[in-house]
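Asker: Below is the structure, and that's it, no one-letter string:
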């Protein structure tokens, strides 16, 4: 399996989880809960403090949150998690302080002249590589403080535009009513893309304002909703993906012999290995995941070692 495939629930059940197990849990985050709270719940369920997540979701958002446990927290930074997918609902006809439904409405406009064709044409301009100004209530730091902290303190925040990639931005449904228009969209994008900003900018382009009313992340890298579990189900049955399975499902695999495995465990370079470009997951003869290595000329060198 390559990093472009989706990692789903295992056909073969993993071994029983213990507090010293290393692995990944894919959570279907509920509405109204912070990503930090999800991590705290997983810490209690896993019985360890060594828990971290990849890719924060806002409290109003639901969907895929990839959580690493013990040594797998270090693996999160090496996984191919830059590409994400979302289903969202944009509300046209009103702008808010936060670019989503949790903020206060700051302006409204009639949407009588906004057609489905105009919406589709405006969306077209946000496909591909674009320059996007993040939402003011983002976690981006401005002079050492989070932007959202400064906004909540009443400060005016101006964030710089950044380049992001929106590889898919499809309009699924357009539902006008007396007060505005709800637009259901599906988006594939690079890490750092703000869906709230897409909603804000779409409304601005159409001259009526816009904000996000619903957001569900359906995929992070190769992890999608088919691998995700609710916190309630995890409390009943702690479904997890062992670190070895995640590594083998994400990177090319190399099975070392005993001599190579001894060198890998101490992070020594290996000569004469014809590894593929990028990172390769290195395993010992017993199937234990040892490290990630990558080619450096005639040598293979470690980027991360996961055993001591």
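Answerer: Looks like it arrived, so ask away. Just so you know, these numbers come straight off a predicted model, no measurement behind them. Residues are numbered from 1 along each chain as shown.
Asker: From now on I want contacts and neighbour counts done on CA atoms only, so please keep to that.
Answerer: Will do.
Asker: Residue 45 falls within a helix, correct?
Answerer: Yes. The assignment for residue 45, made by DSSP: H, G, I helix; E, B strand; the rest coil, places it in a helix.
Asker: With adjacent residues omitted, what lies nearest to it?
Answerer: Counting by C-alpha to C-alpha, 6 or more residues apart in numbering, residue 235 is the residue found nearest to residue 45 once chain neighbours are left out, at 6.7 Å.
Asker: Residue 202 touches residue 196, doesn't it?
Answerer: No. Between residue 202 and residue 196 there is no contact under C-alpha atoms under 8 Å: 9.9 Å.
Asker: Neighbour count: the two, which is higher?
Answerer: With neighbours defined as other C-alpha atoms under 10 Å, residue 202 and residue 196 compare such that residue 196 has more, 26 against 23.
Asker: Structure two is appended below for comparative analysis:
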């Protein structure tokens, strides 16, 4: 049975619709780690519903994207919808290099109004499409950007980014710095943290926690009994994964020992 895998989402489909469609094909109820824009393609980490609880224990950062800016194209949503075209003179390579060098590291920005953030219970993109007036709070993204090539009017770049980064907003920062009109015409997510190959992943190995060892009777954990710290090889406070054979558990050692998740299939 497939439990955790990295899927290659195609363009022009929402992450939710893709999960439902793929789930029907695989006869599974699927969840995913983080929304990928409908117009974007690429890496979308997915899992059967009971394994989505593990996502918070995975290393899902940074996220790596390949993106293309289309100079002279203007879109209210900063992507490839409702485009109007304008003349933009060809830029020199030094201008582009300066722009990408300027926007590195920690950057404060405002997310695009056509995004999935909620405003008073409604998605921002729903409000934007209804021409409703609203403001989004500034956010911070941490990025490392690299100019890949420039063939006028297209600029291709790589962005290594923290969770929650809007690549469309990054593209607008570049365009504003260059004082040109432009929009993000294509976007592909290459990887999410440790997940960079389109394949199935082992749940136990994917959990980004130190392994601890229970020295008592393993049935104590399988039966969800109260545990004593003296029976663990590592007695330091923290969160650990415990190998139970065909399954595993995640426990927290503190003043008391608690089960965070128990008897998870690998």
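Answerer: Sure, I can see it. Please read all numbers here as calculations on a predicted model, not as lab measurements.
Asker: TM-score for these two?
Answerer: After superposition, the two chains reach a TM-score (TM-score structural alignment, normalised by the length of the second structure) of 0.88; 263 aligned residues with a C-alpha RMSD of 2.5 Å.
Asker: pretty sure residue 101 of the first structure is touching residue 211, no?
Answerer: Yes. Counting by C-alpha under 8 Å, residue 211 is a contact partner of residue 101 of the first structure at 6.8 Å.
Asker: quick one, which of the two is more surrounded?
Answerer: Shown here are residue 101 of the first structure and residue 211; by other C-alpha under 10 Å, residue 211 has more neighbours (32 against 19).
Asker: Assign the aligned partner of that one in the second structure to helix, strand or coil.
Answerer: Structural alignment (TM-score structural alignment) places residue 211 of the first structure against residue 183 in the second structure. Here residue 183 of the second structure is recorded as strand under three-state DSSP.
Asker: before we move on, what about residue 205 of the second structure?
Answerer: At residue 205 of the second structure the chain is in helix, as set by three-state DSSP.
Asker: From residue 247 of the second structure, how far out is it?
Answerer: As judged by C-alpha to C-alpha, to the nearest Å, residue 205 of the second structure and residue 247 of the second structure stand 12 Å apart.
Asker: quick one, which of those two is more surrounded?
Answerer: With neighbours defined as other C-alpha under 10 Å, residue 205 of the second structure and residue 247 compare such that residue 247 has more, 15 against 12.
Asker: excluding its backbone neighbours, what's nearest the more buried one?
Answerer: residue 265 (4.5 Å).
Asker: burial of that neighbour, as a residue count?
Answerer: A count of nearby residues for residue 265 of the second structure, using other C-alpha under 10 Å, gives 16.
Asker: how about it, what does it touch?
Answerer: 203, 246, 247, 248 (C-alpha atoms under 8 Å, 6 or more residues apart in numbering).
Asker: Other residues contacting stretch 68-81 of the second structure?
Answerer: With C-alpha under 8 Å, 6+ apart as the criterion, stretch 68-81 of the second structure contacts 39, 82-88, 112-114, 152-157, 168-169, 171-172, 180-187.
Asker: So which bit of the first structure is that stretch matched to?
Answerer: Against the first structure, stretch 68-81 of the second structure falls on residues 89-102 (TM-score structural alignment).
Asker: So which bits of that stretch are buried?
Answerer: Across stretch 89-102 of the first structure, burial judged by 16 or more other C-alpha atoms under 10 Å covers 89-101.
Asker: now do stretch 122-134 of the second structure
Answerer: 124, 125, 126, 127, 128.
Asker: cool, and stretch 131-146 of the first structure?
Answerer: 132, 133, 134, 135, 136, 137, 138, 140.
Asker: Nearest to residue 36 of the first structure, out of the residues you listed: which one, please.
Answerer: When those are ranked by distance to residue 36 of the first structure (C-alpha to C-alpha), residue 138 comes first, at 15.4 Å.
Asker: Just give me the match in the second structure for the closest one.
Answerer: Aligned partner of residue 138 of the first structure by TM-score structural alignment: residue 115.
Asker: ok now do residue 244 of the first structure, which residues does it touch?
Answerer: 23, 287, 288, 289.
Asker: What's the match for it in the second structure?
Answerer: In the second structure, residue 244 of the first structure lines up with residue 204, judged by TM-score structural alignment.
Asker: the helices in the second structure, which residues?
Answerer: 15-26, 93-102, 124-129, 167-178, 203-206, 219-222 (DSSP state H).
Asker: The first one vs the first structure, mean deviation?
Answerer: Helix 15-26 of the second structure differs from its equivalent in the first structure by a mean of 2.0 Å after superposition (mean C-alpha distance after the TM-score superposition for the first structure).
Asker: Give me the contact list for the lengthiest strand in the first structure.
Answerer: When the first structure is parsed with DSSP state E, its longest strand is strand 162-176. With C-alpha under 8 Å, 6+ apart as the test, strand 162-176 of the first structure has contacts from 116, 120, 123-124, 126-134, 181-193.
Asker: which position in the first structure aligns with residue 53 of the second structure?
Answerer: Aligned counterpart of residue 53 of the second structure in the first structure: residue 74 (TM-score structural alignment).
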